[in-house]
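>>> all I have is the shape, not the residue letters:
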C-alpha cells in the first residue's frame, strides 16, 4: 500500500540492471543518428520522408537520456544517501561532473573547429555563447555538480511532494523564462531556463525530467525485483507514456501530420513547449518500459546498444570526434553525401562506436 506521506523506500539492488544501460544506449544511438544527419547534411536538406518518420523518432533521444540520468541517480546513489559512505559517493558524482565538464569544453572545440573562428570558439568556452551538438553534455556536467547536494532533501520529501515537484518546477521554469529578466543576462537565462536564441538545456527547465527519472528509479528499486510488481511497474510506465502521446495527439488535431513535422523540425524543443515535450517524453517512457520488459535478454540481443549505454561518455566523445573532426574538418564532408548516404553513415557510426568501446575495454583488461 502506497502512502502519500511516505518517504522514498530504497532497498539497494544486488545486481546491475542491464535494461537501464540498454535504454541509455538507445538514447545515445538516436542522438548519433540525429547528429550524423544534422552535422553532415543539415536538417534543411532532409526530404519529408526523412523528417517523418525517421528524424521524428530521434526526438525521443533527449528526453530518454535525461530520464535515464535521473533513473541511474536513483538506482545507484539514492540508497546511499544518509549512510557513512554518502560523502564519498557525493564526491564521486561531483568529480564525474568535472570530468564531463572537461570533455564538454574539449568537444566544443572539436565541434566548432570546422565552422567558426578562434575568437568564436574562445567566447563559447567562456560562456559568452553556446555550441549546439555538445550542449547536452554541458547540462549533464552542471547537473552533476549541484544535484548531489539536493538528493538528501529529495529523500526527506513525502511522496505527495515528490509527485508534485516536477509539475511545480516545470511551471516555475516556464514563468521565469517568459517573465523574468535574469538581471539582463541572456547567458544566465539560457543556462537556467533556456532562451530561444541559444541552443541550451536549462538546469531548471529540464529538472522535471530528472525528477521523473528519480521517481521511476525509486519504483524500480521497490518493484522490479518481483515478477508481479514488475508487471504493474511496466504497465504503469507504458500507460503514462501512452497518455503523454495521446495528449500530443489531442493537441495536434485536426492537422496531426503538420504537428509531427513541427516536432521533427525541433519546434518547441528549446525552450521546451508542451506539444514537443508530450511527444518526446511519452516516447521515452514507452522505450524505458520496453527495455525493462525485455530485461537482460533484450540487453544481450541488442548488445551494441547496451555496450554504448554502459559507457555513454566515451560513446559521446567518439561520435562527435568522428563527425566533426574527421568527416567535417579533415575530409571536408559537409553536404557531400545524399540523405540516404548520411543515414547509412549514422547507422554505421552506431556500430563503430560500440566496437570502439568494446576494443578499449578489451585493451584495458589485457593490459593490466
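Great, that's in hand. Model, not experiment: these values are computed from the prediction.

>>> from now on I want contacts and neighbour counts done on CA atoms only, so please keep to that.
OK.

>>> give me the neighbour count for residue 365.
9 (other C-alpha atoms under 10 Å).

>>> for whichever strand or helix holds residue 73, packing partners?
Using DSSP states H and E, residue 73 falls within helix 60-76. Helix 60-76 sits against helix 18-40, helix 207-223, helix 274-301, with contacts defined as 3 or more C-alpha pairs under 8 Å, 6 or more residues apart in numbering; DSSP states H and E.

>>> right, and the ones you listed - which one's nearest residue 4?
Smallest distance to residue 4 across the helices and strands packed on helix 60-76 (C-alpha to C-alpha): 13.3 Å, for helix 207-223.

>>> by contact count, what packs against whichever helix or strand comes after that closest one?
Heading C-terminal from helix 207-223, the first helix or strand you meet, by DSSP H and E, is helix 227-252. Helix 227-252 sits against helix 207-223, helix 274-301, with contacts defined as 3+ C-alpha pairs under 8 Å, 6+ apart.

>>> use this one as the comparison:
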C-alpha cells in the first residue's frame, strides 16, 4: 500500500482512439440536450410529475459525467506528454481551445438570452455582471482550460497520496468557502464555488471532479487495452457508482421520504452549489454510465453511433443544440410554451440525431475543401 501511494502516474501511450470515452461524453451531451430541450421549450415548472421522475431524475447524471470525461480526456490525450519537448506546443493548443470555447460561450449567451431579454441584460451577462443559465457550463470549460494545462506537469510528477490529498483538500476548501459572504460579491462566489442565485459552475467546487477524471484517465490508459485489467476497472467504477447511488437512497429513506428526495434532485435541488445528496446520486450514476461505456468499448460505440459521434465533437454538438432550441425554436418560431411535454422530449431526441448528422456533414465538407 505504501508503494502504491508513492506512485507517480503510469502513463503508457494509448493504442489508438478510445471510442468508449467518446461514447461516455456523447451520453452526457445527449442527456443534457434532452434536459435543455424540455426546460428551454416547456419550462421545468411545467413538466408533469411523471416526467420529472424518472426522466429528469436520470438526466442529472449528465453534468457529473461531462466533467469527469473532461478530466479523463485530458489525461489520455495530454498527461503523458507533459515531460516531452513539445509540451509547450500542446499547452498552447489547450489555451487556444480555451479561447475558442470562450468565444462560443459569449456567442451562445446572446443566442440564449435573445428571445426574452433586453439588450442591456445581455450586455451585463457578457460583461460578467450576471450569468446565463443553459450555456454556463461552456463558460466553466473555457476557464478550466486555462488553469488545467498549468497543473498537468505537476500532476504527472506527483505521488498518488498527494493527488488524492489535493482532491480532498479542494472539497474541504469549497465547503468552507461556501460559508463565506465574499463581501457581498455573489458573482465572484458563483464563479469560484457556485451560488444558489446563479447557474454558474464554480471553478473550485467543480475542480475535484476534473481531478478525479484525471485519476480515472490514468487508470483507463493502464487498463483499457488489457482485457483482464479493463474488467477490473469496469467493476471498480460500477461498484463505486452503485454504492454512491445506494447511499443516496439510504439517506433519503432515513430522512423519511424517498419520493421527495428523488423529486428534489430532478428539480436540481443541491446542484448549485453542489450538496451531498445531489452529488451522491449524480456522480454515482455518472461512474456507472462510464463503467458501462468502458465495458461496451468499440462494439457499444459502434452500436450507439449517434451518441459516439456527438461525443467526438462536444463543442459542435453543444453549439448546434443551443442554436436550434433558443434561436430557431424559441426566437424565430416563437415556440416557447407551444410544446407538450412528450413533444419537447421528442424534440430533444431529434436534436441528438441532428447534432450527430451536423458533425458528419461538416466533416464531409471540410474533407472536400
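Cool, the structure landed. Computed from a predicted structure; not experimentally measured.

>>> TM-score for this pair?
The TM-score (TM-score structural alignment, normalised by the length of structure 1) is 0.98; 366 aligned residues with a C-alpha RMSD of 1.0 Å.

>>> which of the helices and strands packed on helix 60-76 of structure 1 is buried the deepest?
helix 18-40 (a mean of 25; mean count of other C-alpha atoms under 10 Å).

>>> what is the equivalent residue in structure 1 for residue 137 of structure 2?
Superposed on structure 1 with TM-score structural alignment, residue 137 of structure 2 falls opposite residue 136.

>>> returning to that earlier point: got the helices and strands packed on helix 60-76 of structure 1 as TSV, with distance to residue 166 of structure 1 columns?
Shown next, in TSV, are these (distance: least, C-alpha to C-alpha, whole Å):
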stretch	distance to residue 166 of structure 1
helix 18-40	21
helix 207-223	4
helix 274-301	13
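
>>> which of those sits closest to residue 11 of structure 1?
Once the helices and strands packed on helix 60-76 of structure 1 are compared by C-alpha to C-alpha, helix 207-223 is nearest, at 6.1 Å.

>>> relative to residue 196 of structure 1, which of the helices and strands packed on helix 60-76 of structure 1 is closest?
Closest among the helices and strands packed on helix 60-76 of structure 1, using C-alpha to C-alpha: helix 274-301, at 14.6 Å.

>>> that closest one vs structure 2, mean deviation?
When structure 2 is overlaid, helix 274-301 of structure 1 sits 0.4 Å from its aligned residues on average, using mean C-alpha distance after the TM-score superposition for structure 1.

>>> where does that helix end up in structure 2?
Under TM-score structural alignment, the match for helix 274-301 of structure 1 is residues 276-303.

>>> how far out from the middle of the chain is that stretch?
12 Å (C-alpha atoms, centre = their mean, to the nearest Å).

>>> before we move on, the earlier item: how big's the offset between the helix holding residue 73 of structure 1 and structure 2?
Relative to structure 2, helix 60-76 of structure 1 is 0.3 Å off (mean C-alpha distance after the TM-score superposition for structure 1).

>>> which parts of that helix are buried?
60-75 (16 or more other C-alpha atoms under 10 Å).

>>> ok, residues contacting that helix?
Helix 60-76 of structure 1 has contacts (C-alpha atoms under 8 Å, 6 or more residues apart in numbering) with 12-13, 20, 23-24, 26-28, 30-31, 206, 209-218, 220-221, 277, 279-281, 283-285, 288.

>>> pick the one among the buried residues of helix 60-76 of structure 1 closest to residue 322 of structure 1.
residue 61 (19.6 Å).

>>> coming back round to it: distance to residue 121 of structure 1 for the helices and strands packed on helix 227-252 of structure 1 - can I get that in a markdown table?
Output for those, formatted as a markdown table (distance: least, C-alpha to C-alpha, whole Å):
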| stretch | distance to residue 121 of structure 1 |
| --- | --- |
| helix 207-223 | 28 |
| helix 274-301 | 30 |
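
>>> to residue 247 of structure 1, which of these lies closest?
helix 274-301 (6.7 Å).

>>> that closest one packs against which elements?
Partner elements for helix 274-301 of structure 1 (3+ C-alpha pairs under 8 Å, 6+ apart): helix 18-40, helix 60-76, helix 227-252, helix 303-310.

>>> now render the ones you listed as a markdown table, adding distance to residue 341 of structure 1.
Below are these laid out as a markdown table (distance: least, C-alpha to C-alpha, whole Å):
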| stretch | distance to residue 341 of structure 1 |
| --- | --- |
| helix 18-40 | 9 |
| helix 60-76 | 22 |
| helix 227-252 | 31 |
| helix 303-310 | 21 |
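
>>> mind checking which of those helices is nearest residue 143 of structure 1?
helix 60-76 (10.0 Å).

>>> other SSEs contacting whatever helix or strand comes next after that closest one?
Next helix or strand after helix 60-76 of structure 1 toward the C-terminus (DSSP H and E): helix 86-112. Secondary-structure packing of helix 86-112 of structure 1 (3+ C-alpha pairs under 8 Å, 6+ apart): helix 118-125, helix 135-156, helix 312-320.

>>> mind giving me the packing neighbours of the helix or strand in which residue 260 of structure 1 is found?
Assigned by DSSP H and E, residue 260 of structure 1 belongs to helix 256-264. Counting contacts by 3+ C-alpha pairs under 8 Å, 6+ apart, helix 256-264 of structure 1 packs against helix 56-57.
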